[in-house]
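S.K.: Below are the sequence and a predicted model for it; my questions follow.
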Amino acid sequence: MNLDGKWAVVTGAGGGIGGAMAFSLASAGARLVLVGRNSSRLEALCASLPGTGHRTVVADLVTDAGRDSVVAACGTGPDLLVNNAGVNHFGLLEQQSEQQLRQMIDVNLMAPILLTQALLPQLRASKGCVVNVGSGFGSIGFAGYCGYSASKFALRGFTEALRRELADSGIRVQYLAPRAVATDMNPPEVVAMNKELGNTTDSPELVASELMALLASGKPVRQIGAPERFFARLNSLFPGIVDSALGRNLPIIKRRAMAAAGRAG
């Protein structure tokens, strides 16, 4: 995808992954509409980007007003929409509040669905591209991430269905699935758990480079990490094997989840 002079919307731009994606896209010549909740972070990011003409939108995408403000900022429409904004609450299901569970569904699933819907007329006109940023946990259900996995499994399904629905429209629909990433979203217990389990943790910059590779490839899906790709495939074919493998890690996951719940009070 040639990004020179194109408009790209990045949601969750105030976070580590979103900021790295914005920088990579701007370096490729794109003009950015940076969407997030933290005005100071967005302004600082905007000032640091190569190129000119970038815009910031402070918005809560769960609300109608927030999505309307993004649509208004896009003018005649974006060439690329990156639905990156997300939230996670690590913990056992019985420890989590209804508010936490609803927030994950609203932010990770409903917001990208409704924002994509709102921007479809402009994306049709530009024959643009939608990239939904999911997770490896959108292919593998993982203990301690019930609500998060539910939201990302659903986002992956939405992406697949939308890609097929828009097959004759000229709009490209793609899905990027990161694995663990070093961002502020992870509480100390998750950082410690990933280290104890030997899980690879990527930098936001690596995820941004994978986004650029996905856009260049034109392929529908890009899952980061060869072991993660293999495990996702294995889970789809022989879930019992994955049940057994992940079951061995359950005591560690539960211990870290209990520690997180205790710290939260």
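M.R.: That came through fine.
S.K.: From now on I want contacts and neighbour counts done on CA atoms only, so please keep to that.
M.R.: OK.
S.K.: So what's the residue count around Ile252?
M.R.: 14 (other CA atoms under 10 Å).
S.K.: Just to check, it is in contact with Met193?
M.R.: Yes: counting by CA atoms under 8 Å, Met193 is a contact partner of Ile252 at 7.1 Å.
S.K.: ok, Ala180 - contacts?
M.R.: Asn194, Asn199, Thr200, Thr201, Asp202 (CA atoms under 8 Å, 6 or more residues apart in numbering).
S.K.: from those residues, which is closest to Ala59?
M.R.: Asp202 (27.6 Å; CA to CA).
S.K.: Wait, the closest one touches Val181, no?
M.R.: Yes: at 4.7 Å, Asp202 and Val181 qualify as touching, with contact defined as CA under 8 Å.
S.K.: quick revisit: just to be sure, which of the contacts of Ala180 are found in helices?
M.R.: Among these, the members falling in helices (DSSP state H) are Asn194.
S.K.: List buried residues within the contacts of Ala180.
M.R.: Asp202 (16 or more other CA atoms under 10 Å).
S.K.: Relative to Ser244, which of the contacts of Ala180 is nearest.
M.R.: Using CA to CA, these come closest to Ser244 at Asn199, 17.2 Å.
S.K.: Without its sequence neighbours, what residue ends up closest to Gln95?
M.R.: Distances taken as CA to CA, 6 or more residues apart in numbering put Ala261 closest to Gln95, at 7.1 Å, once the chain neighbours are dropped.
S.K.: for comparison:
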Amino acid sequence: MKLKGKRILLTGASGGIGRALSMELANHEASLFLHGRDVKVLDSIRRTLPYPERHQIIDGDLGSVKDRVLLQSVIARNGGIDILINNAGTCRFAWLKDQSEDHIAEQLSLNIQVPVLLSRAMLPYLNNPGIIMNIGSSFGGIGYPGYSIYCASKFALRGFSEALGRELASTGINVLYFAPRATRTPLNTASVNALNSALGNRVDSAEWVAQQAVLALSKEHKRLWLGWPEKIFVKINALFPHVVDNAIAKKLNVIEQHSHDLPDNEHSS
């Protein structure tokens, strides 16, 4: 799909990937609805974009029924959208026993319940042809210690994307699943950065991830995994999970050590 002139609702627009996506999409001459919780940050981002007058900001909590209804009404009043990008998300790097019920509920709500409910809410306002792009993760295909809840939510998002895409196959609405690996953003905690460094994990810039996301959007790739060797690990994990079990087991002590480095090690976008 050519993005010039397309109307795009982007959630999590004030996060690291969200900011980069905003700029990349604006550079392709799309018109954006930028959604997030902080209206001042959103407006600051909007003013940095090419042709800022083409873009609108909508603040609110996607976990709130009232705020989702408000978002829906804004989109309806403005003539609908061509593309929905479910980018908002949150993550907590910690052993399960160290996560509270609130921490667990927050991740499951924002990472899977919100995209499901927002996709349903936006379906009547998606132009045809249209696209729903769900921003997933390499951890949507590889269960990784310290990220049990995050993995659960991203595995679910991948399944939702696949099922909804098949459900809408004859409607002109295409559903895409885009899965970055570790990405360098200001929201990463010191413990997450230290773990990636200790394990030698490659970390991509938010700008590069945004470029790849827009390319995937333009070409309408149903499923795209970023990064090597992560993308091959996803395939190996699906076919021979015991191989990945053994590989991760060798790193388990290092992962657990870093999971206890900070008492409040979470990030959101």
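M.R.: Nice, thanks for sending it over. These numbers were taken from a predicted model, which means no experiment stands behind them.
S.K.: so what number do they get for TM-score?
M.R.: Once superposed, the chains reach a TM-score of 0.96 (TM-score structural alignment, normalised by the length of the first structure), with 263 aligned residues with a CA RMSD of 1.3 Å.
S.K.: sorry, back to before: secondary structure element holding the aligned partner of the residue nearest to Gln95 of the first structure in the second structure?
M.R.: Using TM-score structural alignment, the partner of Ala261 of the first structure in the second structure is Pro263. Assigned by DSSP states H and E, Pro263 of the second structure falls within no helix or strand.
S.K.: The first structure: which residue goes with Ser121 of the second structure?
M.R.: Residue 121 of the second structure: Ala, not Ser. Ala121 of the second structure maps onto Ala118 in the first structure, by TM-score structural alignment.
S.K.: Quick check: which element contains its match?
M.R.: Ala118 of the first structure belongs to helix 111-126, assigned by DSSP H and E.
S.K.: Which secondary structure elements does that helix sit against?
M.R.: When contacts are defined as 3 or more CA pairs under 8 Å, 6 or more residues apart in numbering; DSSP states H and E, helix 111-126 of the first structure packs onto helix 64-73, strand 80-83, strand 129-133.
S.K.: Check the offset of it from the chain's centre.
M.R.: 17 Å (CA atoms, centre = their mean, to the nearest Å).
S.K.: Show me what counts as buried in that helix.
M.R.: Here helix 111-126 of the first structure shows 111-116, 118-120, 122-124, 126 as buried, counting by 16+ other CA under 10 Å.
S.K.: what does stretch 215-234 of the first structure give?
M.R.: Buried, per 16+ other CA under 10 Å, within stretch 215-234 of the first structure: Leu215, Pro220, Val221, Arg222, Gln223, Ile224, Glu228, Arg229, Phe231, Ala232.
S.K.: For the fourth one, which non-adjacent residue is closest in space?
M.R.: Spatial nearest neighbour of Arg222 of the first structure, chain neighbours left out: Leu176 (5.0 Å); criterion: CA to CA, 6+ apart.
S.K.: hang on, the earlier thing: who touches the nearest residue to the match of Ala121 of the second structure once chain neighbours are set aside in this structure?
M.R.: Leaving aside its chain neighbours, Ala118 of the first structure sits nearest to Val71 (7.1 Å; criterion: CA to CA, 6+ apart). Residues in contact with Val71 of the first structure, defined by CA under 8 Å, 6+ apart, are Gly77, Ala118, Leu119.
S.K.: okay, those residues in a markdown table with distance to Cys146 of the first structure next?
M.R.: Listed next are the contacts of Val71 of the first structure as a markdown table, based on distance: CA to CA, whole Å:
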| residue | distance to Cys146 of the first structure |
| --- | --- |
| Gly77 | 35 |
| Ala118 | 29 |
| Leu119 | 30 |
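S.K.: lining up these with the second structure, which overlap?
M.R.: Conservation of those in the second structure, assessed by both residues aligned by TM-score structural alignment, their matches' CA atoms under 8 Å: retained contacts are Ala118, Leu119.
S.K.: which of the contacts of Val71 of the first structure lies closest to Ala47 of the first structure?
M.R.: Using CA to CA, the contacts of Val71 of the first structure come closest to Ala47 of the first structure at Gly77, 22.6 Å.
S.K.: Identify the residues contacting the residue in the second structure that that closest one lines up against.
M.R.: Aligning on TM-score structural alignment places Gly77 of the first structure opposite Gly80 in the second structure. Gly80 of the second structure is in contact with Arg7, Tyr125, Leu126, Asn127, counting by CA under 8 Å, 6+ apart.
S.K.: shouldn't Leu92 of the first structure be in contact with Ala143?
M.R.: Yes: with contact defined as CA under 8 Å, Leu92 of the first structure counts as touching Ala143 (7.2 Å).
S.K.: on that earlier part again, compute the distance between the match of Ala261 of the first structure and Trp95 of the second structure, please.
M.R.: As judged by CA to CA, to the nearest Å, Pro263 of the second structure and Trp95 of the second structure stand 11 Å apart.
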